[in-house]
Structure formats: structure tokens, C-alpha cells
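turn this into a structure:
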Amino acid sequence: MEIVRRERTDAARNRAKILAAAEAIVAAEGVDGLSMAEVAAAAGVGVGTLYRRFGDRSGLAYALIDRREREFQSAFIEGPPPLGPGAEPAARVRAFLYALADRTVEQLDLLLMAETAGPFARFGGAYDAYHGHLAMLITQVRPDADASCLADALLAPLAAPLLAYRIRECGVEVERVKAALGGVLDGLVG
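The predicted model follows:
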């Protein structure tokens, strides 16, 4: 039997205050303005509470990303087609990649901070969900293909550091990235 641990009421209240303060700071100053001390002061909690709860700035970034991430995962797992079930696998892959591109751009600075916190910070959690979803769909489209490696290849251009570089340094529009992914997908399906 699994024991479900509920968050204490005061801990939940502190978490909400911390996340609201962090969101306000990011909205006003950008991610670069997000310091643990400033967030703690704005939320009215101790810095130690913040570190115990989130670990570091990247942990705080992941917490800020979490709500939007849950919405995105719900959309591709149980939402309407073509992103959700009910469409052909190739159409779902395309919808997923395009939606992930938009989702990454939407929180690009937070994802950039979170994904560059360590050598493997991008992997695990959400990446595993994306990878598993794509590998499943690729297997349905091309049973003979190495679905795992192809999923990595399709996800690579959507890594926050690469996408930020392409958009900000090279002037590439996200629509161009989507079109390129669509071309790769056409080659995979065709």
C-alpha cells in the first residue's frame, strides 16, 4: 500500500508565496534578476527555507516551469487530436514537435537556466516523458526504425540552449525551426 504524504498547510502557503514572488521578479526583471535572497525577501520567508524547498535557482526555475509543463503533458497524453490521442501517429509527432517548440519559446529563459544547471540537467523528468512519447509514436510510424535515437534527434533542436542561440544570436524564427523539423519528419515518414 502506497502512503500519500500531503504537504502541510503552512508549507503549501509558503510555496505559493515563494512562487508568486519569483514569478513577479521574473516578470519585472527577467530570469537574471532571480536571486534566492530577493525571492525569499519578497515572499517573507527565510533564505534557508527557499534552499531547503528548491535546492538552488535551477530548482526554483523548474518549480516555475512546472504548472505549464503539466498542462503541456496533459495535452499530449489526453488532450484533443492531433496533439492528443485520436490522430494518425505521424500527425501527432508533428503536432507534438510544433507544440513543444512553442512551449519552449514561451518559457525560454527559465528553461535555459534549468537545462544548463549541470551536464545532464536537461534529462530526466519532462525529457523522459517527451522521449517516451515520441519513441512510441515513431515505432507506430516506422516499426523498423531505431525509435529511441530518432526521438533524441527530433528533440535535440528544441533544447533551450540551442533554441535560444538560434533565435537570439542567429535571428532564426521559431517557425523556421518548426518547418525544418517538419522536413525531417517528412523524410522519416515518406
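
every contact and neighbour count from this point should use C-alpha atoms.
Will do.

okay, which residue is most central for this protein?
By C-alpha atoms, centre = their mean, the mean C-alpha position of the chain lies nearest to residue 69, the distance being 5.6 Å.

please, which helix or strand holds that residue?
helix 57-78 (DSSP states H and E).

so what secondary structure elements neighbour that helix?
helix 9-29, helix 108-115 (3 or more C-alpha pairs under 8 Å, 6 or more residues apart in numbering; DSSP states H and E).

name the residues that touch it?
19, 22-23, 34-36, 54, 83-85, 96, 103, 107, 110-111, 113-114, 117, 126, 129 (C-alpha atoms under 8 Å, 6 or more residues apart in numbering).

cool, and stretch 129-146?
So stretch 129-146 is contacted by 73, 89-90, 92-93, 147-148, 150-152, 155, 188-189 (C-alpha under 8 Å, 6+ apart).

and this one, so I can compare the two:
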Amino acid sequence: MERRERADAARNRQAILRAAEELLRRHPPEQVSVERVAAAAGVGKGTVFHRFGSRAGLMVELMSERARELEQAVTDGPPPLGPGAEPEERLVAFLACVAELGARNGNLMAAHEHAMVTRKGAAEQPRERHPIYTFWHRHVSGLIAEARPDVDAEEIAHMLLGTLHMEPIASQLRAGGHERLAASFEVLVRGLIRGADHRG
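Sure, this is the predicted structure:
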């Protein structure tokens, strides 16, 4: 009985996440309510609240699940995204994937950002301390430091990742466009890394 209940809970969780993701693909974030998600998932509203705590909790969990897929590719996947490639190529590949993730989940990222700002305790947990941002920043700054030990890798990583939250860039991602951002990231990365040949 307990095993069946756990299996039911796991199925409900996946159904809720899939329903939320599909609704966010078709509707602006403000139109994706807990009620609409519950109806699309075929569960009661109380089930959503029980599993995720709130609409904000649902959006944070959905974004976290998408980010975990990228984290797995970075940690264990093939190069250039995964280990085995030069830092420059890994950084270009990672930022291209971040741009694509933003474009594929533009409304989700907007909903997640809103959830992070409005959820209880947001002032005590700024964006920079969120596990997703922490991993992304650690990865980007680590690659920069490996290739350019002479620069402030942590600050540059904040600058690169911060562009995702600039409204002109965010609106491009919500519209589904990521190629322009990925190409610009590549120009910045290659200029930064190859600048080591001309310093001093």
C-alpha cells in the first residue's frame, strides 16, 4: 500500500510539472494559476498545494528540474559541454545551452524569476544564493579562472549570467530567440580568453 501511494505521488508530481510546463508554453505566466495547472494535470488543487506549497514553489521546482538536466550534462555528459574539452569551448557550449534553455522556457524563467522575488523570505535569499545560480556561477567562474587566472573570474561570471535578467535579453528569450544571445556570448568568451595572448 505504501509503495503504491509513493508511486501515485510520483505520478502526480510529474503530471503537475508537465501540465505547468505545457501551460507556460501557451500562456503568459500570470495566466497559469494553480487551478489551471491542477485541472490540466487531472488532480485536485489541494494536491498541487500539498506537493509544492504554493504557485511560487511549483515554478521554482519546475525550473530546478530543467536546470538539473543541464547540470547533469555539465557534470557527466560528453564534451564540449561535459568534461574533456578546453575551458573556452566548454564555456561557449554552456552559455549557448543556457540561452537555449531560456528560449525554450521563456515564460517559465519569467515565472520563476517572479516567484523568487515574491516568495516569502526572498529578501533573505537573493538570486545569487539560489542553488541554480550558485551552480551556474561556480561553473562559469571556474572555467574562466582556469583559462584566465589573471582576471576576476567571479565578477565576470556575475556579469555574463546577469545579462539573462536584463529586460531586452529576457524579452528575446520569452519570444523564443536564443541564437543571437548565444552568438554574442561566444564573441565575449573568445575575446576574453584570447585576450590573454595580448595582455601586458
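
that older thread, make a PyMOL selection of the buried ones in the contacts of helix 57-78 of the first structure.
Selection of buried members from the contacts of helix 57-78 of the first structure for PyMOL, criterion 16 or more other C-alpha atoms under 10 Å:
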select buried, resi 19+22+23+34+35+36+54+83+84+96+103+107+110+111+113+114
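
where does stretch 81-99 of the first structure end up in the second structure?
Alignment of stretch 81-99 of the first structure against the second structure: residues 79-97, by TM-score structural alignment.

how far away is residue 187 of the second structure from residue 165 of the second structure?
For residue 187 of the second structure, the distance to residue 165 of the second structure equals 19 Å [C-alpha to C-alpha, to the nearest Å].

how about the helices in the first structure?
Using DSSP state H, the helices assigned to the first structure run over residues 9-29, 36-43, 47-54, 57-78, 89-106, 108-115, 125-141, 147-155, 160-164, 174-189.

just checking, what packs against the first one?
Put plainly, it is helix 9-29 of the first structure. On a contact count with 3+ C-alpha pairs under 8 Å, 6+ apart, helix 9-29 of the first structure meets helix 36-43, helix 57-78.

among the ones you listed, which is the most enclosed?
helix 36-43 (a mean of 18; mean count of other C-alpha atoms under 10 Å).

got the angle between it and helix 47-54?
100 degrees (axes from the mean of the first three to the mean of the last three C-alpha atoms, to 10 degrees).

comparing helix 36-43 of the first structure with the second structure, how large is the average distance?
Helix 36-43 of the first structure, aligned to the second structure and superposed, deviates on average by 2.6 Å (mean C-alpha distance after the TM-score superposition for the first structure).

what's the match for residue 159 of the second structure in the first structure?
That one, residue 159 of the second structure, aligns with residue 153 by TM-score structural alignment.

now do the same for residue 187 of the first structure: its match in the second structure.
Under the alignment (TM-score structural alignment), residue 187 of the first structure pairs with residue 191 in the second structure.

and for that match, the neighbour number?
For residue 191 of the second structure, the count of nearby residues is 11 (other C-alpha atoms under 10 Å).

again, but for residue 195 of the second structure
By the criterion of other C-alpha under 10 Å, residue 195 of the second structure has 11 neighbours.

got it, and residue 12 of the second structure?
Residue 12 of the second structure has 19 neighbours, counted by other C-alpha under 10 Å.

ok, it - contacts?
In this structure, residue 12 of the second structure makes contact with 41, 43, judged by C-alpha under 8 Å, 6+ apart.

next: residue 54 of the second structure.
Counting by C-alpha under 8 Å, 6+ apart, residue 54 of the second structure touches 34, 48.

alignment lookup: it to the first structure.
Structural correspondence for residue 54 of the second structure with respect to the first structure (TM-score structural alignment): residue 56.

then residue 170 of the second structure?
By TM-score structural alignment, residue 170 of the second structure lines up with residue 164 in the first structure.

was I right to think its match contacts residue 108?
Yes. With contact defined as C-alpha atoms under 8 Å, residue 164 of the first structure reaches residue 108; the gap is 7.0 Å.

excluding chain neighbours, what is closest to residue 172 of the second structure?
Leaving aside its sequence neighbours, residue 172 of the second structure sits nearest to residue 178 (C-alpha to C-alpha, 6 or more residues apart in numbering; 7.2 Å).

ok, the one you found to residue 56 of the second structure distance?
25 Å.

what is the burial count for residue 13 of the first structure?
Residues contacting residue 13 of the first structure under the criterion other C-alpha under 10 Å number 11.

my error: substitute residue 102 of the second structure in the last question.
Residues lying near residue 102 of the second structure (other C-alpha under 10 Å) number 24.

grab the nearest non-local neighbour of it.
residue 173 (5.6 Å).

report the contact partners of the one you found.
With contacts defined as C-alpha under 8 Å, 6+ apart, residue 173 of the second structure is in contact with 99, 102, 103, 104, 106.

can you tell me how far the spatially closest residue to the fourth one that is not a sequence neighbour is from residue 103 of the second structure?
Distances taken as C-alpha to C-alpha, 6+ apart put residue 176 closest to residue 104 of the second structure, at 6.3 Å, once the chain neighbours are dropped. Applying C-alpha to C-alpha, one obtains 4 Å for the distance of residue 176 of the second structure from residue 103 of the second structure.
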